[in-house]
Every structure is written in C-alpha cells, then in structure tokens.
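> output the structure for:
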Amino acid sequence: MNIWVMRHGEAGFNASSDSERTLTSQGESVAKKQGEWLAKRLNAQQIVLDKILVSPYRRTQQTLDCLFQGMQAVDLGKNFTNENLIEIWEGITPSGDLDNVCSYLAFLREEGAKNVLIISHLPLVYDLVLALTAQQETVHFYPAIIAEIDWQSNFGKITAVEKP
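A predicted model of the protein is given here:
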C-alpha cells in the first residue's frame, strides 16, 4: 500500500475552538501547490487513490479542498468525484489514537486498498510515519508537508517528502 500522509496547511488562531481554526491565505496557496505536486506524482506512476481519510476539523477540510483545486489544475481532480473515496474520520484529529489508525490502515490494505491519502494534524502525522516505518524514519511536519510511504509489509519506507 502507498500512503500519503499530509499535515494540514498553515492555520490561523482566531477561532472559537481548535476544531474551527481556518487556513490562512498562505495555507490555502501552499495546499494548492501541494495538490499540483501530488497530482503530477500520481499521474507519473499511473496511480488512482482508493481512499482519502481526513480529519473533521475545519482546517483539514479546507486543506482537502485546496489540494483538490491544485490537482484539478493538472487534470487529476476528477478522481475526487466519488464520494465513497473520502472518509471524514474523528480518529485522525490531533488526539487521534495511533494504534486505531494503524489497525484501520492494515484493514484497508487487507480489503485491497493500494493508495491512501491521509490529511491530519500534529502530533498524529509525525507519530504515524514513525509507526509505519518501524521507528526508522521521521519527517518534520511543517504545515502542508506530504510524506509518501511504501507500506507493503509491517515495515514501510519513505519514498518521497514534498516540502512546500
């Protein structure tokens, strides 16, 4: 399974709660550029996403929207039209349970999923990369960074990191 782990774009702090924080204009712009990179990468490898897991927090939802806009710019946005592709999941909020996330990814792999995108938060994205690579590789997840992981067994390997 190929897994793309993305931290949401840069968010402001003017919100009534953490879950309501919104992207800054810089966060939106960078997420769109990351969408272009991801689309080119998927196109080059002839990959179609099987599942997109996204936190219900507003900034991750906005990141997905901007990522989609960037992907459309290189004509890959059509892959987002299947609503079954996107799963909004409480389990990947900032306090998400790492073991549950890893178990769900293993389940998706067993069910035949080959390509999964996750848009989430710190510290979960950092911890997830560590867990998927058996503590062998780390990524410093600044806003909107995407790490690509080849997770064919219980030991994954980072194959790309896109830093905006």
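
> only C-alpha atoms for contact and neighbour calcs from this point on.
OK.

> quick one: the helices in the protein, in order.
In the chain, the helices defined using DSSP state H lie at 25-44, 58-73, 98-110, 124-132.

> would you do the same for the sequence below? I want to compare the two.
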Amino acid sequence: MKIWVLRHGQAAAQAATDAERPLTAAGQQEVRLMASLLQGQPLDAILASPYLRAQQTAALVCTELGYERGVATAPWLTPDDDPCEVLRYLAERQERNLLLVSHQPLVSQLLSMLCEGHRGAHVPMPTAALACVDTDFVAAGLGSLVLHRTPADLSA
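Sure, this is the predicted structure:
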C-alpha cells in the first residue's frame, strides 16, 4: 500500500475559526505545483480533513489530476488528532494507493509512526509538502518513506 500524505497549502492567518481558514493565492499555487508529483499515480481514494484549507487543497489536487471520484471527508485527519487512531482507520482500508490531506502536527507524527514506530521523529512538512510511505501492512514502524518533497524542492 502506498500512503501519500499532503499537508494543505498556505492558509490565511485569520478567520472566524481555525477550521475556516482558506488557502491563500500562494497556497493554491503551492498545491498545484505539488500535484504534479501525483500525475500518473493510480490513486484509489483521496481523504481530507474537514477543515476548509484541507478541503480546498484536495479539490485543487482533483482538478489538477483530472481525478473524478471526489474527496471523502475524514473527521480523524484534523491537526490535533492522534496518529495512532489514524493508523487504526488506515488499517481497515482496502485501497492500495491512498492520498491523505491534513495538517501539522498530525502529518509529521503520522509519518513518524508509520516509518519509525513512534511519533517523535521529525519529518519536516511545510505547507503543501508531500510524502509517500510504502508499506505491506499498516502498523507502526512497518513503512518506508519513499518520497518526501516540498514546494521549495520543486521551485529551486
């Protein structure tokens, strides 16, 4: 199974609530740039946090890829969710290529759990960063980080 993890693009600093912060124009551009790395990937599903910036990021990815299956909202992908709970949800899924669109600190902690077996390893995930973990079985420490890119990597 390939688990693709995409942090949302740059978001506005202020909104009525954290969940309502929209992507900025720069954030939209970051997401379009990073979506190019997903071209040709046989994504079975895209799951996104219910927060506006994650939903907007996922929608932009769908547009850029011509992905027509839509985005499923996963309430367990918000910033402060427990990466152990996310692993439990992922272990129940049948997809072989899954894209998760979420937030810090969850994305770094999830990547650490998947690859190192604990949440303490630092995996830098600035806005719109994309990582891919390859694993035969979803469990702590069994994954291999096979891709890790940031918008700065592509625009340099």
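
> I'd like the distance between the counterpart of N100 of the first structure in the second structure and T150 of the second structure.
Counting by TM-score structural alignment, N100 of the first structure lines up with E85 in the second structure. Per Cα to Cα, to the nearest Å, E85 of the second structure is found 26 Å from T150 of the second structure.

> of those two, who's got more company?
Each of E85 of the second structure and T150 has its neighbours counted (other Cα atoms under 10 Å); T150 has more, 20 against 13.

> which one in the first structure is aligned with the more buried one?
Aligned against the first structure by TM-score structural alignment, T150 of the second structure finds its counterpart in K163.

> please name the nearest non-neighbouring residue to that match.
For K163 of the first structure, ignoring the flanking residues on the chain, the nearest one in space by Cα to Cα, 6 or more residues apart in numbering is I145 at 5.1 Å.

> and that neighbour, what does it touch?
6-8, 34, 161-164 (Cα atoms under 8 Å, 6 or more residues apart in numbering).

> highest neighbour count among the residues you listed?
That'd be H8 among those, by other Cα under 10 Å, with 33 neighbours.

> residue in the second structure matching the residue nearest to K163 of the first structure?
Match for I145 of the first structure (TM-score structural alignment): A129.

> next one: S55 of the first structure
Under the alignment (TM-score structural alignment), S55 of the first structure maps onto S49 of the second structure.

> its match: neighbour count?
S49 of the second structure: 25 neighbours (other Cα under 10 Å).

> any idea how far Q56 of the second structure is from it?
Separation of S49 of the second structure from Q56 of the second structure (Cα to Cα): 10 Å.
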